[in-house]
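Participant: Have a look at this fold, sequence not included:
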């Protein structure tokens, strides 16, 4: 009997060890999964669905006209892009759920096997115990000992045997509880997977519907080739006017700052020297002033402006968006026209399509350098941040004036809505005379 007990104890310990190792292995594999976590995926999906709602509102404003417009096409393209992101995120979530379901199924199977083994062992214990169930058999077993030491060992054995039976019964109860929890969790995960599959199917139908709308808009716009060509010509003229204005203002600011620096240096030199300067000192001062006036490469920064410029540079990739809501409808650089074939358009900044009446705000602290009107670009505001300049074009009205100091998030004006119902602001970024890609500087919405 003692041999059987040892065998049973060894088998029980082996099963417990196997179960612990199995659960640890699954936990490690779960932690070792590459890619994004489910929490990140769910967050991205919520943000994408929010962007779809915003884009739908913007699209609805552009659809008030019967004729198709480039604004409608841009909104539909953005909606398709975000819709694809939603579907991709759902697919990633489904992969996680598939893995979780398979893992839970395996755990359930292992727990069922463990439970069956525990029940079988417990049944053998009950059968063995039944042979010495009455008090007479137990007493005979104890007093059949050949020595006192053997009597003590048999007494301990009887007590341990009873404790093992109780522990075995408790272990079976715990295993049954764990199995019930695992089965409940498995059912919930399968339901969640089914719901997510339904959502994915619905989002795929939405994507197909948006693509159909896009095809219809493209077809309508293709019939307006002459009108689109005329609009493109007017836009190119407006862009050139804006480029000329920006270049002029930057040159003027570079020259102004250089003259101010040269004058300050001259006054400092005069104050620290004698009242009558030598001819050599006079020539040096005049040469410095002439060089300052002729400087065209960069802005001469005061200590305060240098700090502001450095702080602006430190916010690369983290700048505020010039509007609170919207999407980039036309990116920086050269791109093919969305409808006209073999036509390439160039953008000095980014066009951000947004809601009608949306507030346009400063992306960083600075000073208003220019408020002007450019045909085709409506009203523009140019803000200086040391050697950096931000330009906000296509404003309906302006709430700041030249020379005014502004802070980040401060409203500069409101976006202009054109005759086609498209509300769009153009945002440009310059460092001295160099045009920069704003997308590399704006933070994530």
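Facilitator: Structure received. No experiment lies behind these values; they were computed from the predicted model shown. Numbering: from 1, shown residues only.

Participant: Only C-alpha atoms from now on, for both contacts and neighbour counts.
Facilitator: Fine.

Participant: Report the buried residues of stretch 413-421.
Facilitator: Residues of stretch 413-421 classed as buried by neighbour count (16 or more other Cα atoms under 10 Å): 413-417, 420-421.

Participant: What is the nearest of these to residue 188?
Facilitator: Comparing the buried residues of stretch 413-421 against residue 188 with Cα to Cα places residue 421 closest, at 47.3 Å.

Participant: Shouldn't the closest one be within a helix?
Facilitator: No: Residue 421 is assigned coil when assessed by DSSP: H, G, I helix; E, B strand; the rest coil, not a helix.

Participant: That one contacts residue 62, correct?
Facilitator: Yes: the pair residue 421 / residue 62 is scored as a contact, 4.9 Å apart, by Cα atoms under 8 Å.

Participant: quick one: common contacting residues for those two?
Facilitator: Common contact partners of residue 421 and residue 62 (Cα atoms under 8 Å, 6 or more residues apart in numbering): residue 71.

Participant: Tell me the helix or strand right after the lengthiest helix in the chain.
Facilitator: When the chain is parsed with DSSP state H, its longest helix is helix 148-222. Scanning forward in sequence from helix 148-222 by DSSP states H and E, the next helix or strand is helix 225-272.

Participant: For whichever helix or strand comes after that following helix, which helices and strands make contact with it?
Facilitator: As assigned by DSSP H and E, the chain's next helix or strand after helix 225-272 is helix 279-294. Identification of packing neighbours for helix 279-294 by 3 or more Cα pairs under 8 Å, 6 or more residues apart in numbering; DSSP states H and E yields helix 225-272.

Participant: helices or strands next to the helix it packs on in the packing?
Facilitator: Under the contact criterion of 3+ Cα pairs under 8 Å, 6+ apart, helix 225-272 touches helix 279-294, strand 366-374.

Participant: The structure to be compared is supplied as follows:
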């Protein structure tokens, strides 16, 4: 019985240490995650450049600032979520402390009672009288064992009180660290909110400046639309050609497979009755050939690409900001200013490289307005990388996930602003790339 009690106490102690380690792990995990986000925010701040006075520079500056504001808001949300987790952890620690204090109090009370009992029966004579006053030999043995086990139990109670006291001390220290982490996080959250307020004010100033240049603004937007339409028309044409090539490859594969089946059936028929296979051939010709948009290899690659939704790497190396999102949207604070993006725009540092988001084959490399644009096919999916100053791949090259495709153009006339335009298509259909990327 004593051995079982000892094992139970030891198990409880080990469990409490494991719980303490887990709690430490939670705080460390939150700190590491925020550390990565802090580093990312700091790197993104280096992408914000002084905004010039011309409309084009002001628009680009506004886009970069909007991207930074979105990232800072996202970081503040993370901080708030971490605070909620810490609050729950703090409440759990308080409940555990209450339980530990009650258990320690109960054990001290029992130990005190046992000490008082031993004090009253402390002499050797009293113990011997208790043992030898037994009426039978069996009762004598039981009383001897009782005296011995009671002394062992009392010693274990003392040791358990020490362990409980240490566990209580550890839990109090853990609670202190959690409270300190919460206070530090709250201060960090307030600092981020102040930075956000400053950036919101800066944004209002830029918007006010653009309002005063409404005519020039509309002209600049019209120019950007013409360039975007020209680029998208070229992309659409190349994608249509690529789809047609894929269809022909699929039909050729289907034709070969049908021919192989026909020959196999004819051979089996001839082996059965020794007759000609002309009837079988006519039957095969009469059967409609299944049409495919993709061959087997393309279908396999499409499935793999789709399974990795939300896990694809960001298509630009180094720190980045998403400065323009997918779809049609209005610019906050500006009237009659609507943007229509067929993909997303990512701003990086000068020297940033475009990189393939998944295994595939280069479908096309073309130049427009002096810059390279690359299409990579992943089965039914096609990714498009635009605004490159160099291209390190050529048509029909096989590429791997993360492989660099070329350097993103840095505009020296605009402070080295480096923008990668990225699109995602499923055949001719346009998709929002953001949900597909790991961020």
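Facilitator: Nice, I can see it. These numbers come from a predicted model, not from an experiment.

Participant: So for residue 253 of the first structure, which of the helices and strands packed on helix 225-272 of the first structure sits nearest?
Facilitator: Residue 253 of the first structure lies closest, by Cα to Cα, to one member of those: strand 366-374, at 8.6 Å.

Participant: just to revisit the earlier point, mean shift between the longest helix of the first structure and the second structure?
Facilitator: Overlaying the second structure shows helix 148-222 of the first structure at a mean distance of 2.7 Å from the equivalent residues (mean Cα distance after the TM-score superposition for the first structure).

Participant: the inter-axis angle of that helix versus helix 225-272?
Facilitator: Between helix 148-222 of the first structure and helix 225-272, the angle comes out at 110 degrees (axes from the mean of the first three to the mean of the last three Cα atoms, to 10 degrees).

Participant: what does stretch 203-219 of the first structure correspond to over in the second structure?
Facilitator: Alignment of stretch 203-219 of the first structure against the second structure: residues 192-208, by TM-score structural alignment.

Participant: Same question for stretch 111-121 of the first structure.
Facilitator: Going by TM-score structural alignment, stretch 111-121 of the first structure lines up with residues 100-110 of the second structure.

Participant: ok, now stretch 71-81 of the first structure?
Facilitator: Aligned by TM-score structural alignment, stretch 71-81 of the first structure corresponds to residues 60-70 of the second structure.

Participant: After superposing, tell me the mean distance of the matching stretch to the first structure.
Facilitator: Looks like 2.2 Å for stretch 60-70 of the second structure (mean Cα distance after the TM-score superposition for the first structure).

Participant: And the contacts of that stretch?
Facilitator: With Cα under 8 Å, 6+ apart, stretch 60-70 of the second structure has contacts from 41, 44-45, 47-51, 196, 199-200, 203, 206-207, 321-324, 347.

Participant: Which of the helices or strands spans the aligned partner of residue 50 of the first structure in the second structure?
Facilitator: Aligned counterpart of residue 50 of the first structure in the second structure: residue 39 (TM-score structural alignment). Using DSSP H and E, residue 39 of the second structure maps to helix 2-45.

Participant: Identify the residues contacting residue 34 of the second structure.
Facilitator: Listed by Cα under 8 Å, 6+ apart, the contact set of residue 34 of the second structure reads 78-79.

Participant: what secondary structure does the residue of the second structure positioned farthest from its centre sit in?
Facilitator: Ranked by distance from the centre of the second structure (Cα atoms, centre = their mean), the top residue is residue 135, with 76.2 Å. Assigned with three-state DSSP, residue 135 of the second structure falls in the coil class.

Participant: what's the distance between it and residue 150 of the second structure?
Facilitator: 21 Å (Cα to Cα, to the nearest Å).

Participant: Please apply the same query to residue 325 of the second structure.
Facilitator: Taken as Cα to Cα, the span from residue 325 of the second structure to residue 150 of the second structure is 75 Å.

Participant: and what of residue 392 of the second structure?
Facilitator: With Cα to Cα as the criterion, residue 392 of the second structure and residue 150 of the second structure are 83 Å apart.

Participant: Compare those two (neighbour count), which wins?
Facilitator: Taking other Cα atoms under 10 Å, residue 392 of the second structure and residue 150 do not tie; residue 150 has more neighbours (15 against 10).

Participant: what's the neighbour count on whichever residue in the second structure pairs up with residue 434 of the first structure?
Facilitator: Aligning on TM-score structural alignment places residue 434 of the first structure opposite residue 429 in the second structure. Residue 429 of the second structure has 10 neighbours, counted by other Cα under 10 Å.

Participant: Please tell me how far residue 429 of the second structure sits from residue 423 of the second structure.
Facilitator: Distance from residue 429 of the second structure to residue 423 of the second structure, by Cα to Cα: 11 Å.

Participant: got it, and residue 316 of the second structure?
Facilitator: According to Cα to Cα, residue 316 of the second structure stands 13 Å off from residue 423 of the second structure.

Participant: Kindly report the same for residue 227 of the second structure.
Facilitator: 15 Å.

Participant: For those two, work out which one has more neighbours and name it.
Facilitator: Set side by side, residue 227 of the second structure and residue 423 show more neighbours around residue 423, with 24 against 14, by other Cα under 10 Å.

Participant: Can you name the next helix or strand after the helix or strand hosting the more buried one?
Facilitator: Using DSSP H and E, residue 423 of the second structure sits within strand 417-426. Counting by DSSP H and E, the next helix or strand C-terminal to strand 417-426 of the second structure is strand 429-431.

Participant: Cheers, nothing more for now.
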